[in-house]
Structures are given as structure tokens and as C-alpha cells.
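Chemist: Have a look at this prediction, sequence included:
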Amino acid sequence: MRPRMWLLLSAQLAALHGNSVLQQTPAYIMVQTNQMVMLSCKAISSSTTRIYWLRQLHAPSSNSHHEILAFWDSSKGTIHSEGVEQKKITVFRDGSLFFLNLTRVKLEDSGTYFCMVIGSPTLIFGTGTQLSVVDILPTTAQTTKKSTPKKTVCRLPRPETRKGPLCSPITLSLLVAGILVLLVSLGVAIHLYCRQRRARLRFMKQFYK
């Protein structure tokens, strides 16, 4: 790559970021050291013939430094920047998708990666992918189930059960009816007894006259 081209790209890093012409995925990725990472950049315009991949080591600011890693050319294929380990970085294209493949990543590979095309008159950047390389991936803490307090049920004391037979309304009515029958029978018996006695007394009076 010509030195003038690197100077031109470095001088225009304040250009438009996150343009809809270039869409990057994923937005954030965390991987373990010595693993492989693949970043993608989709070019909306079919006329895109050259795309650059850059890395920003620190958070975006006015003093941020961008490092150009490589670019893909429709006629030459992958072109690496000076000082870049070629076996580690591969750039290729599949239709409207441009890929950056990183192998055996290290902690110093962490940063924000941008795809970029040279527009007229500005540079057009992708939305960016933040790469975080760690020695040990964090484990997701298992969510502990909240124990719901048991509701205390206030139990009312049981009513004391009465001993003996239950007096239902039917039983009471039958009992009253039986008593009435007995009273009527007793009244009839007394009445008959009285009539018989009076008849006997009359007979005796007539006999002794």
C-alpha cells in the first residue's frame, strides 16, 4: 500500500461513522484467547469494489488511533498493511458481504473494528464491531429462585360436637304426634271407663230397690 494512501486515510478519520451503506455484524463479541473470530460487513451498494478493515485500539475520541489492517480488492484479492501478520488476518468477499477473519487472537487484539470504503469526497465507515479478548470467559451466574414465604392459615377451633342423638325437626314432629296420640287414647279410655262405671252404678241402684 502506498504511504500517501495511509496518510490520506489517517487524515480523514473524522468522517461519517455508522453510515447505512455499510452494516457490520455483530456489534459486540467476546472470545477467549487463541480462538478464531469472523466479522462481517455488508455493502448495500453493489458497485463496491474495495473495502478496508481498520482497528481502533481505544475508545472513540478525537485522539483515537486507527490501524489499517488490510483491504480487499476485486482484482487483487487481500492486500495486507505493512507490519500485519498475514497468516493471522484474512479478508475475503462473498457477494455483498465482506469478511475479516482473525485466527489465534490475543489480548492485544481487543478493540473496535471498522469496515470502510472511500467515498466521494468523504470516507464511509461501518457501524463497528467491538471485540473483547479474555483469557477466561465469564460464567453466567445461575439465578437463584426467590423463595416465596408460605402463607400462614389461621384455623378456627372446631365446634364441640354434642353427644347423643341429633334432634332433627322430623324427629321432634314425630315425637309430638306420638304424645298427642297417647293423650287422645288416654282420654278415650278414661271416658269409656267413666261411662261403664256410671252404667254399673245405675244397675246396682235398680237391683237394690
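Modeler: That came through fine. Residues are numbered from 1 along each chain as shown.
Chemist: Every contact and neighbour count from this point should use C-alpha atoms.
Modeler: Noted.
Chemist: Please tell me how far the nearest residue to residue 10 once chain neighbours are set aside sits from residue 134.
Modeler: Excluding its sequence neighbours, the residue lying closest to residue 10 (C-alpha to C-alpha, 6 or more residues apart in numbering) is residue 66, at 7.3 Å. When distances are taken as C-alpha to C-alpha, to the nearest Å, residue 66 and residue 134 turn out to be 22 Å apart.
Chemist: cool, and residue 175?
Modeler: Using C-alpha to C-alpha, residue 175 is found at 95 Å from residue 134.
Chemist: Residue 50 now?
Modeler: Using C-alpha to C-alpha, which is the criterion applied here, residue 50 is 32 Å from residue 134.
Chemist: now residue 174
Modeler: Spatial separation of residue 174 from residue 134 under the definition C-alpha to C-alpha is 94 Å.
Chemist: Below is an additional structure, to be compared with the one above:
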Amino acid sequence: MSVIGASGCGKSTLFKVIAGLLPQSQGEVALQGCGHGGNRLGQIAYMPQQDLLLPWRTVLDNCLLPLEIKGRTKKNKVAPVWDMLERFGLGGYELAYPHELSGGMRQRAAFLRTLMTGGELMLLDEPFGALDAMTKRDMHRWLLELWGELRRTVMFITHDLEEAILLSDRVLLMPPGSHGPLRELNVELPRPRRLDMNYGHGFVALRAELERRLYESRTI
């Protein structure tokens, strides 16, 4: 599910509330049908806009950080993480430091670290927003190939309408200033998805409809 809306409408704040980093002023946040109050912290995987890799730790050690925080021994976890690094296109860079990686590789490492938290719900706050167009397309291709293996529920903030349609099954539109109801668009495109779907009639029609609804939400 992607969440889109004008800058300042509360998308990142919503994610921080869901993750338990901020208290909600009203309403209820339920995880798997159960309200958790303020006890959601640590149960939900959250990746902010910046990769926030620790510069003094290697790629491997950055990815092991969630396991260390939970008190799991590194000795028993290195081998599986090493295999995941290979699948994430980071093979050979396990002992590299963040400053030695490209922007796309840093985002992959940050994504894997988020995945290692073990949360069944992943919140990704504009993870590709700072990447150039070509690197972003490479990340889309990589993520689409990996999507079926993740078996996680993913909520994704983006300002890129094509990105929202390509990656999502549902798109939520937040109104400016969080005034008014959320609007929803179902993305009825077959999976697995491919990058060349961007040029198909169905994709173009969905983008036009999403843009129309986004414009209407700003004028209400």
C-alpha cells in the first residue's frame, strides 16, 4: 500500500504514530486486529527517508544491529544475513563501510536492516526519494523481483505517482492538512509486475485517475 499526498499533510507523522514513535491524539491503531496502545514500538519495521547507516559499522554489522538490540547472538545469525546480503546485491561488500557504497547500495543495506527487525509490517518513508531517476528504476526492478519472497505487509510513502502504482495494490490519498477523508484507489494490475507496465494502457489510465483524485483532494 502506498500513501501519497501533498508535502506537510502528515504522511511521515502517520507512520511514526503507527510505529509507536509518536502518540496519536485520537483514534486507535490496531496491529493484526488488536489495539496495542503505546506498545507497538519495536514490533513494526520502520525505514525513514535517510538510510541512517552507522558510519563506523560495516554493511554486515549495520544489518546485524536489529538482532543485537533484541539480544540475539551474532554468532548464530551471521550466516543467514550473509546470504541475504548476496540476494540484495551486496555480495562482496559485507565488510565495506557506508561511505564506500553508492546511493542505491546504501538504500539496499538500509532496507535489509529494516527487514531484519522481523516485523510483519514494514513502513518505508520515501526510501528512494533521494535517488536519481536511473538508480530509482534499478531499485524498482530489484524490489519487484524480491517482492514475492518478502511475505510482509508494506506501507510505502512516495510523491512519485508511477512508483505508487507500480509497487502497490492499494494507494491511499491523504488530503492537505489531514482535513477530510482518506481516498483510496485499488491498483488492479497483475503480479508479478514489470517496469514496462508503465507504458501500458491500464497503467496510464490508473495514473490519470490517481492524478485526478489528488487534484480533487486539494480543491475540496
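Modeler: Thanks, I have it. In this text the structure is predicted, and so the values were computed from the model without any measurement.
Chemist: Can you pull the TM-score for these?
Modeler: Laid over one another, the chains give 0.22 as their TM-score (TM-score structural alignment, normalised by the length of the first structure), with 71 aligned residues with a C-alpha RMSD of 4.7 Å.
Chemist: Run a quick neighbour tally on the residue nearest to residue 10 of the first structure.
Modeler: 18 (other C-alpha atoms under 10 Å).
Chemist: Ok, the one 3 residues further on next?
Modeler: Using other C-alpha under 10 Å, residue 69 of the first structure has 22 other residues around it.
Chemist: can you check residue 111 of the first structure too?
Modeler: Burial of residue 111 of the first structure is recorded as 18 neighbouring residues (other C-alpha under 10 Å).
Chemist: same deal with residue 166 of the second structure?
Modeler: If we define neighbours as other C-alpha under 10 Å, then residue 166 of the second structure has 21 of them.
Chemist: ok so it is a helix residue?
Modeler: Yes - Residue 166 of the second structure sits within a helix when classified using DSSP: H, G, I helix; E, B strand; the rest coil.
Chemist: Residue 175 and residue 134 of the first structure: which is more packed in?
Modeler: residue 134 (17 against 12).
Chemist: Would you quantify the distance from the nearest residue to the more buried one once chain neighbours are set aside to residue 70 of the first structure?
Modeler: The shortest distance from residue 134 of the first structure to any residue other than its chain neighbours is 5.1 Å, reached at residue 32 (C-alpha to C-alpha, 6+ apart). To residue 70 of the first structure, residue 32 of the first structure is 23 Å away according to C-alpha to C-alpha.
Chemist: repeat for residue 202 of the first structure
Modeler: To residue 70 of the first structure, residue 202 of the first structure is 153 Å away according to C-alpha to C-alpha.
Chemist: out of these two, which sits in the more crowded spot?
Modeler: The residue with the greater number of neighbours, taking residue 202 of the first structure and residue 70 and applying other C-alpha under 10 Å, is residue 70; the counts read 23 against 10.
Chemist: who's in contact with that one?
Modeler: With contact taken as C-alpha atoms under 8 Å, 6 or more residues apart in numbering, residue 70 of the first structure is in contact with 52, 53, 54, 78, 79, 80, 81, 89, 91.
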